[in-house]
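Student: Structure for this input, please:
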Amino acid sequence: MQYITRYQKDNDGTYSVVATGVELEQSHIDLLENGYPLKAEVEVPDNKKLSIEQRKKIFAMCRDIELHWGEPVESTRKLLQTELEIMKGYEEISLRDCSMKVARELIELIIAFMFHHQIPMSVETSKLLSEDKALLYWATINRNCVICRKPHADLAHYEAVGRGMNRNKMNHYDKHVLALCREHHNEQHAIGVKSFDDKYHLHDSWIKVDERLNKMLKGEKKE
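Tutor: Take a look at the predicted model:
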């Protein structure tokens, strides 16, 4: 078992730590002794148990799936939990005592599942998930307006792209986007992005462009 015994906060908000119980090969030691840093992945176990709010989200989405497909809530939940166990190599997941991290991953998986199969969310479920980044991401990927859920939405930029720029040739990785229907996209431009964020509570909600979104913004076919 590895342990972190000391820490120091760095200027960028991350931490430098001292770890014990780490196994190193001779090649690693040689690099360190010659002044070369080693790349390492450090994962600290999440000791926090899932919240009541997370349980509500999971069961609300499973109820929406039942209403659409007729599949009982319990069998849907167990099926998706099993899928997450296989994907991540987890032991059997229990919603009585799993961590907040595992619950968050399960919520993200169910959201992705619902968007992939075009399963509608009830108003109550949408309200529960209104500030959930995973919901905003998958709504944007599937081009459903994040405000009214209308399909075939625009990919609206937070940062101005610049006049004369060819969006199909430029990379958008330094940009942030959300799916907005034409009506809400026009409103964003009319009142300005800051006022738009204030009105619809979208502060810190814009999605940083990843490879998938970059391809969509360049007009490439969605996977």
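Student: only C-alpha atoms for contact and neighbour calcs from this point on.
Tutor: Noted.
Student: What residues does the most centrally placed residue in the chain make contact with?
Tutor: Nearest residue to the geometric centre of the chain (CA atoms, centre = their mean): residue 134, 3.8 Å. Residues near residue 134 by CA atoms under 8 Å, 6 or more residues apart in numbering: 108, 111.
Student: Using the three-state scheme, assign it.
Tutor: Secondary structure of residue 134, reduced to three states by DSSP: H, G, I helix; E, B strand; the rest coil: helix.
Student: any idea how far residue 206 is from it?
Tutor: Using CA to CA, to the nearest Å, residue 134 is found at 11 Å from residue 206.
Student: Can you tell me the SS state at residue 179?
Tutor: Under the three-state scheme (three-state DSSP), residue 179 adopts strand.
Student: Following up with a second sequence; could you model it the same way so I can compare the two?
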Amino acid sequence: MFGRLQKVQGNKVEIELDDEFDFNKVERFANGKQPVVELNVNDGRTITPDQRKKIWALLNDFCRYTGYSLDEAEILFKSLTRSKYNIESFSLSNCSVTTGSLMIEAILEFLFDNDIPFQTKTWDAIPDWFPKQMLCIKKRLCVICGKPGADIAHVQTVGMGRNRAKINHTGMYIMSLCREHHTLQHTIGLATFMETFHIKPIKVTEEIAKELHLGKVKSHEE
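Tutor: Got it, this is the predicted structure:
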């Protein structure tokens, strides 16, 4: 379980957990012995508790859909992450923040590629960070709700004197939105929309345009 340290007094600590604590379940796992907990405080150098929480949430979604056990899923996606990014073996207890981010990205891309659904709670817990935005644009999924068939939404107006069937996206700021959230963006205005959903549009470089095949694609007028 994960939580935030609230107070320390001598050898006693108070922690506010992110989820309800099932003490009966813990007692069953302890098999009649005094339950023991381990306290790890994030010091900014290794994988954060928030990253681990997101990884386990994603793995749970994968297991719920496929029938794999959590242990099997952890082994599978650690191996996938090592292979995909050419990194050494690692532990989720003390790997780097970078490695934690790479594993989240690897799991996300696998779930996207194989149409494995997310729980709403899991999707909401994943931050609107650059890799997630890139994956959503590539797979045409809404960055807010994960719905497929999303539009490429532009921060700038693209319809004034321009052929919208042949847009050069380089230098533009874009995000991937379903029709419902795309319409909401126009209704409440871009600034309010980004503040509400904590969205950070991606600036399209020549490399990103090439990677996401955004040279000349049909899009919707903003």
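Student: where does the TM-score land?
Tutor: The TM-score (TM-score structural alignment, normalised by the length of structure 2) is 0.69; 172 aligned residues with a CA RMSD of 2.2 Å.
Student: Show me what residue 115 of structure 1 lines up with in structure 2.
Tutor: Using TM-score structural alignment, the partner of residue 115 of structure 1 in structure 2 is residue 112.
Student: and its match, how far is that from residue 75 of structure 2?
Tutor: Distance, residue 112 of structure 2 to residue 75 of structure 2, by CA to CA: 19 Å.
Student: which of these two has more neighbours?
Tutor: Comparing residue 112 of structure 2 with residue 75 by other CA atoms under 10 Å, the one with more neighbours is residue 112, at 20 against 10.
Student: In contact with the more buried one, which residues?
Tutor: Residues near residue 112 of structure 2 by CA under 8 Å, 6+ apart: residue 139.
Student: what's the offset of the helix or strand it falls within from the middle of its chain?
Tutor: Residue 112 of structure 2 is part of helix 97-113 when elements are defined by DSSP states H and E. Computed by CA atoms, centre = their mean, to the nearest Å, the chain-centroid distance of helix 97-113 of structure 2 equals 8 Å.
Student: List the buried residues for the helix or strand following it?
Tutor: On the C-terminal side of helix 97-113 of structure 2, the nearest following helix or strand under DSSP H and E is helix 120-125. Neighbour-count burial for helix 120-125 of structure 2 flags 122, 123 (criterion: 16 or more other CA atoms under 10 Å).
Student: hey, where'd the helices end up in structure 1?
Tutor: In structure 1, the helices defined using DSSP state H lie at 26-33, 52-69, 73-88, 100-116, 123-128, 133-141, 182-191, 193-200, 211-217.
Student: Quick one: list the elements packing against the last one.
Tutor: Packing contacts for helix 211-217 of structure 1, counted by 3 or more CA pairs under 8 Å, 6 or more residues apart in numbering; DSSP states H and E, involve no helix or strand.
Student: buried sites along it?
Tutor: Neighbour counts using 16+ other CA under 10 Å place 213, 214, 215, 216, 217 of helix 211-217 of structure 1 among the buried residues.
Student: gap between residue 96 of structure 1 and residue 148 of structure 1?
Tutor: Using CA to CA, we find residue 96 of structure 1 at a distance of 34 Å from residue 148 of structure 1.
Student: and if you look at residue 216 of structure 1?
Tutor: According to CA to CA, residue 216 of structure 1 stands 21 Å off from residue 148 of structure 1.
Student: The helix holding residue 112 of structure 2 vs structure 1, average offset?
Tutor: Its match in structure 1 and helix 97-113 of structure 2 itself, once the structures are fitted together, sit a mean 0.8 Å apart by mean CA distance after the TM-score superposition for structure 1.
Student: Now do the buried residues in that helix.
Tutor: Under the neighbour-count criterion of 16+ other CA under 10 Å, helix 97-113 of structure 2 has 97, 99-109, 111-112 buried.
Student: farthest pair in these?
Tutor: Of all pairs drawn from the buried residues of helix 97-113 of structure 2, the greatest distance, 22.6 Å, lies between 97 and 112 (CA to CA).
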